[in-house]
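A.B. asks: Could you work out the structure for the sequence below:
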Amino acid sequence: MDMRNEEQDILEQYVSSLRELDLKFDRLAAVQRLAADDLVSLHQKTQNIRRLLGTAARGSN
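C.D. replies: Okay, here's the model as predicted:
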């Protein structure tokens, strides 16, 4: 019976570790989504700045 309890403990630890890993992957996915959103925003701002600089350069001629 003691061996059975030990096996049960090992299985519970394994399941707990899998749940923790699942939560970490969820957090990582959320961070990746935020980073992707930031990258898109940065790209849009860069494009706007380039457009404004182009307009300013044409206007100064």
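A.B. asks: going forward, measure contacts and count neighbours with C-alpha atoms only.
C.D. replies: OK.
A.B. asks: the helices in this structure, which residues?
C.D. replies: 2-59 (DSSP state H).
A.B. asks: one more, for comparison:
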Amino acid sequence: MVGFIQLLLWLFYFLKKMYHVNIMLIIFNNLTILTKVIFFLFILWFFYNLFDFYKSELKQEKKKSN
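C.D. replies: Take a look at the predicted model:
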């Protein structure tokens, strides 16, 4: 999953350098406020789950080492 996120970030960086545009401005320019709020909440939920998964994996690895 982290590799996929890194790939997306690299793609956005490449497009920004290639076309000299702000990718997030293009993405959000034509969206309604409700869609922006839903997208923001989705991003928060995604990172919360990613962090929670990482914490649970660390706990399991700690139990295995003991």
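A.B. asks: Can you give me the distance of the aligned residue in structure 2 for Arg51 of structure 1 to Tyr54 of structure 2?
C.D. replies: Matched by TM-score structural alignment, Arg51 of structure 1 corresponds to Ser65 in structure 2. Look at Ser65 of structure 2 and Tyr54 of structure 2: by CA to CA, to the nearest Å, they are 17 Å apart.
A.B. asks: And the two? Which one has more around it.
C.D. replies: Of the pair Ser65 of structure 2 and Tyr54, Tyr54 is the one with more neighbours under other CA atoms under 10 Å, namely 11 against 7.
A.B. asks: Aligned counterpart of the more buried one in structure 1, please.
C.D. replies: With TM-score structural alignment as the criterion, Tyr54 of structure 2 matches Val40.
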